[in-house]
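**Student:** Show me the folded form of this:
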Amino acid sequence: MFFNSHRTTSLAVSIFGAVFNFALAVRLLGAWRSFKWEPESEWESSEYSISKDGVHLVWALLCAYFVAASVICLFGLAGIVRGKASFVRIYRDYIVGDFVFGTLFAAIGSYAAFRPSVRSSICELLSRQPDTLRDFIDLGLTLENCEPWFERGVFVFMIVLMVITVIRLHFVLALSSYYTILISHQGFHLSSHTPHYERIYILPVHSMANKARCTSDVDLRFVDAPVYAPVPLTHVSSQVAEELLANATEAWVSRSHSAQHVRPPSLSLARHQSVDLGSGAGQIADLISLGNEKA
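**Tutor:** Got it, this is the predicted structure:
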């Protein structure tokens, strides 16, 4: 249920982000064409001045950013639909970075908008753009009340920004949760189809030759039946264990997934006995199993 809710939220965020960022990019391109700037003019204030090329550069960077954001949202949408964790990870990293830098940039812009010099410079710039000013007449903006209007607008913007920040934070957490669940599901399916390997040490046959002579005739009934007798290392002295390891040969054997649930992995000494009636000779080998170590 939570998986489906996080996936639905992530789908909605990716679709909205792709459409919204693309619309902003188109809007900025349209405003760029309609924006009038006098040749060789500058936006001057008491503290700084911005040239025409500087404004064009900032405008171009904003357009490129929103276009790239729209593409990444589409990329994330494809990853969510197809269940590609790598695509979702790229989209999640973008969402987190956009949330952090967007919130920080908006907070700095709101703080700068409270300065009287900034508001007067903005009003002066709007006075040179009658077409742009005409678009704000319906909102009550005129040259006479420009600075008070912007001051009230900053307060409204900060309130809206706080609400948007909370909503975006919810979306970021939902997408991160979906990515975590997706990774865990893919890891589970991958591990269920991956063979498990265990490292063992095979001892030479002659090391247990004296024990082979003690094999009774009753054992001959178990023809070609390998017998594994796990012996905990707690029942073996450390000196014997070191001697066995010194003469052992390392090998890897595969174990089925169900076999691991039957007997818990442990550090043990196992004895493998096999009898061949054709030759009449018995063979005994000792295996030292070193837990459930995966390759």
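
**Student:** When you work out contacts or count neighbours from here on, use the C-alpha atoms and nothing else.
**Tutor:** OK.

**Student:** now the helices for the chain?
**Tutor:** Residue ranges of the helices in the chain, as given by DSSP state H, are 2-34, 52-82, 85-113, 116-127, 130-135, 146-192, 209-212, 238-246, 257-262.

**Student:** possible to save those helices as TSV with mean neighbour count and distance to Ala270?
**Tutor:** Below are those laid out as TSV (neighbours: other C-alpha atoms under 10 Å; distance: least, C-alpha to C-alpha, whole Å):
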stretch	mean neighbour count	distance to Ala270
helix 2-34	16	45
helix 52-82	17	47
helix 85-113	16	42
helix 116-127	16	82
helix 130-135	13	86
helix 146-192	15	27
helix 209-212	13	14
helix 238-246	12	12
helix 257-262	10	16
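
**Student:** among the ones you listed, which is nearest Ser41?
**Tutor:** Ranking those by proximity to Ser41 (C-alpha to C-alpha) places helix 52-82 first, at 6.8 Å.

**Student:** chain center to the closest one: distance?
**Tutor:** The chain centre lies 21 Å from the centre of helix 52-82; the measure is C-alpha atoms, centre = their mean, to the nearest Å.

**Student:** okay, how far is it across stretch 140-149, tip to tip?
**Tutor:** End-to-end span of stretch 140-149 (C-alpha to C-alpha, to the nearest Å): 8 Å.

**Student:** can I assume Trp149 is in contact with Leu139?
**Tutor:** No: between Trp149 and Leu139 there is no contact under C-alpha atoms under 8 Å: 9.4 Å.

**Student:** One more, so I can put them side by side:
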Amino acid sequence: MRSRMTIPKFATLLITLSGALLHSFLALKLAVSWPGVGSLEAETEYDNAWRSDGLRKLYLLLTLYFVGAAFVSLVGLLGAVRGRPTHVKLYRDAASADLLFTLFIALVAGVAGARTSSRATCDAPELAPLLPLIGAVLAPFLPSQLAPDEACERYLSTLGIGAASALLVLGVVRVHFLLAVNTHYAALVAAESYPDAAADGVQRIRLLPLPRGVAPSDIVYAPVHIPPHATAAAETWIRAPDAEAALAGDDAGLLDVSVVRTKREWI
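**Tutor:** The predicted structure is shown next:
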């Protein structure tokens, strides 16, 4: 069942399409660089260098992560296009778990970057050939000219905090998109609850909130044209009586309906 285009649906399509393309690209890049992982150990002669099997396991885990994320994003994209709430729910739950994991990694990176012991990594012999390059790259951003080892320490001390800050900002953006995904999922579930609404005589209307100081008994409702995404509107399903029965009654011309269900909308 397809639904009309709304802001939550557009946000769902955008984040699922972006996730599918980005994670597929990263998984492909890791797969292409897989043959070069084995040659890294042969070119490294230090005793404390990473083992080839450990690096391969890390590459394999990252590749599986990106492939799984791309698959889940593709499922969510198909669910948003075809109006399948189960697929959208699967993406919402998986993306929420991934968001919590990302925030945890950001917290760990921030704590690790603030630790003084992490700066001892600059003394590792593997980084000795890279110290001049690190100093040249960071020279324009440092207040004064520093030695390569000092530039490396300054770089490592701020790398964890910078990465954690970037992940936190990205997490805030993802939270807003997940809220839109959840809103679109709720709309799909509500629309699926009454698939035969027209045949059953059930119609969906929206009621705007009452003005302040006005009693509900003093309000006469009349159909007016409002945008479908009216702010703070209440979605109500009603069942109207037969036209012949309404005309035969004493209150002909008045709106006599029975409320089937009411749901608050937050868009």
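
**Student:** closest one to Leu287 of the first structure among the helices of the first structure?
**Tutor:** helix 238-246 (9.2 Å).

**Student:** so where in the second structure does the closest one end up aligned?
**Tutor:** Counting by TM-score structural alignment, helix 238-246 of the first structure pairs with no residue of the second structure.

**Student:** circling back: will you turn the helices of the first structure into CSV that also has distance to Ile202 of the first structure?
**Tutor:** Formatted as CSV, these follow (distance: least, C-alpha to C-alpha, whole Å):
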stretch, distance to Ile202 of the first structure
helix 2-34, 47
helix 52-82, 47
helix 85-113, 42
helix 116-127, 81
helix 130-135, 85
helix 146-192, 27
helix 209-212, 15
helix 238-246, 9
helix 257-262, 20
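
**Student:** Looking at those, spot the one closest to Asp276 of the first structure.
**Tutor:** helix 209-212 (13.1 Å).

**Student:** residues in the second structure matched by the closest one, start to end?
**Tutor:** Helix 209-212 of the first structure covers no residues of the second structure once aligned (TM-score structural alignment).

**Student:** cool, stretch 9-16 of the first structure as well?
**Tutor:** Going by TM-score structural alignment: stretch 9-16 of the first structure matches residues 11-18.

**Student:** That stretch vs the first structure, mean deviation?
**Tutor:** Taking mean C-alpha distance after the TM-score superposition for the first structure, the mean distance separating stretch 11-18 of the second structure from the aligned residues in the first structure is 0.8 Å.

**Student:** who touches that stretch?
**Tutor:** If you take C-alpha atoms under 8 Å, 6 or more residues apart in numbering as the criterion, stretch 11-18 of the second structure is touched by Ser73, Leu74, Gly76, Leu77, Ala80, Val81, Phe177, Ala180, Val181, His184.

**Student:** hmm, back to that, of the helices of the first structure, which is nearest Ala285 of the first structure?
**Tutor:** Taking C-alpha to C-alpha, helix 209-212 is the member of the helices of the first structure nearest to Ala285 of the first structure, at 9.1 Å.

**Student:** counting contacts, what elements does that closest one pack onto?
**Tutor:** Contacts defined by 3 or more C-alpha pairs under 8 Å, 6 or more residues apart in numbering; DSSP states H and E place helix 209-212 of the first structure against strand 281-290.

**Student:** In the second structure, what range does the strand it packs on match?
**Tutor:** Using TM-score structural alignment, strand 281-290 of the first structure pairs with nothing in the second structure.

**Student:** and that strand with helix 238-246, angle?
**Tutor:** Interaxial angle, strand 281-290 of the first structure versus helix 238-246 (axes from the mean of the first three to the mean of the last three C-alpha atoms, to 10 degrees): 110 degrees.

**Student:** name the helices or strands packed onto strand 281-290 of the first structure?
**Tutor:** Counting by 3+ C-alpha pairs under 8 Å, 6+ apart, strand 281-290 of the first structure packs on strand 196-202, helix 209-212, strand 267-276.

**Student:** Serialize those to CSV and add fields for distance to Asp93 of the first structure.
**Tutor:** Below are those laid out as CSV (distance: least, C-alpha to C-alpha, whole Å):
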stretch, distance to Asp93 of the first structure
strand 196-202, 33
helix 209-212, 63
strand 267-276, 43
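
**Student:** Of all the ones you listed, which one comes closest to Arg134 of the first structure?
**Tutor:** Closest approach to Arg134 of the first structure among those (C-alpha to C-alpha): strand 196-202, 72.1 Å.

**Student:** Does anything pack onto the closest one? Which helices or strands?
**Tutor:** Right, strand 196-202 of the first structure is packed against strand 249-255, strand 281-290 by 3+ C-alpha pairs under 8 Å, 6+ apart.

**Student:** which of the ones you listed sits most buried?
**Tutor:** Of all those, strand 281-290 carries the top mean neighbour count, a mean of 19, counting by mean count of other C-alpha atoms under 10 Å.

**Student:** My guess is Leu126 of the first structure contacts Phe136. True?
**Tutor:** No: contact status for Leu126 of the first structure versus Phe136: not in contact, 10.1 Å apart, counting by C-alpha under 8 Å.

**Student:** Ok, which of the helices of the first structure comes nearest Val227 of the first structure?
**Tutor:** Closest among those, once you apply C-alpha to C-alpha, is helix 209-212, at 14.2 Å.

**Student:** and the gap between Arg174 of the second structure and Ala70 of the second structure?
**Tutor:** To Ala70 of the second structure, Arg174 of the second structure is 16 Å away according to C-alpha to C-alpha.

**Student:** Over to Ala109 of the second structure?
**Tutor:** 25 Å.

**Student:** ditto for Ala234 of the second structure
**Tutor:** Applying C-alpha to C-alpha, the value for Ala234 of the second structure to Ala70 of the second structure is 36 Å.

**Student:** and what of Thr116 of the second structure?
**Tutor:** Distance from Thr116 of the second structure to Ala70 of the second structure, by C-alpha to C-alpha: 37 Å.

**Student:** Equivalent analysis for Ser18 of the second structure, please.
**Tutor:** From Ser18 of the second structure to Ala70 of the second structure the distance is 9 Å (C-alpha to C-alpha).

**Student:** Does Tyr46 of the second structure touch Ala124 like I think?
**Tutor:** No: taking C-alpha under 8 Å as the definition, Tyr46 of the second structure is not a contact partner of Ala124, at 9.6 Å.

**Student:** which residues does the residue mapped onto Cys146 of the first structure from the second structure contact?
**Tutor:** With TM-score structural alignment as the criterion, the equivalent of Cys146 of the first structure in the second structure is Cys152. Shown in contact with Cys152 of the second structure (C-alpha under 8 Å, 6+ apart): Cys122, Leu131, Ile134, Gly135.
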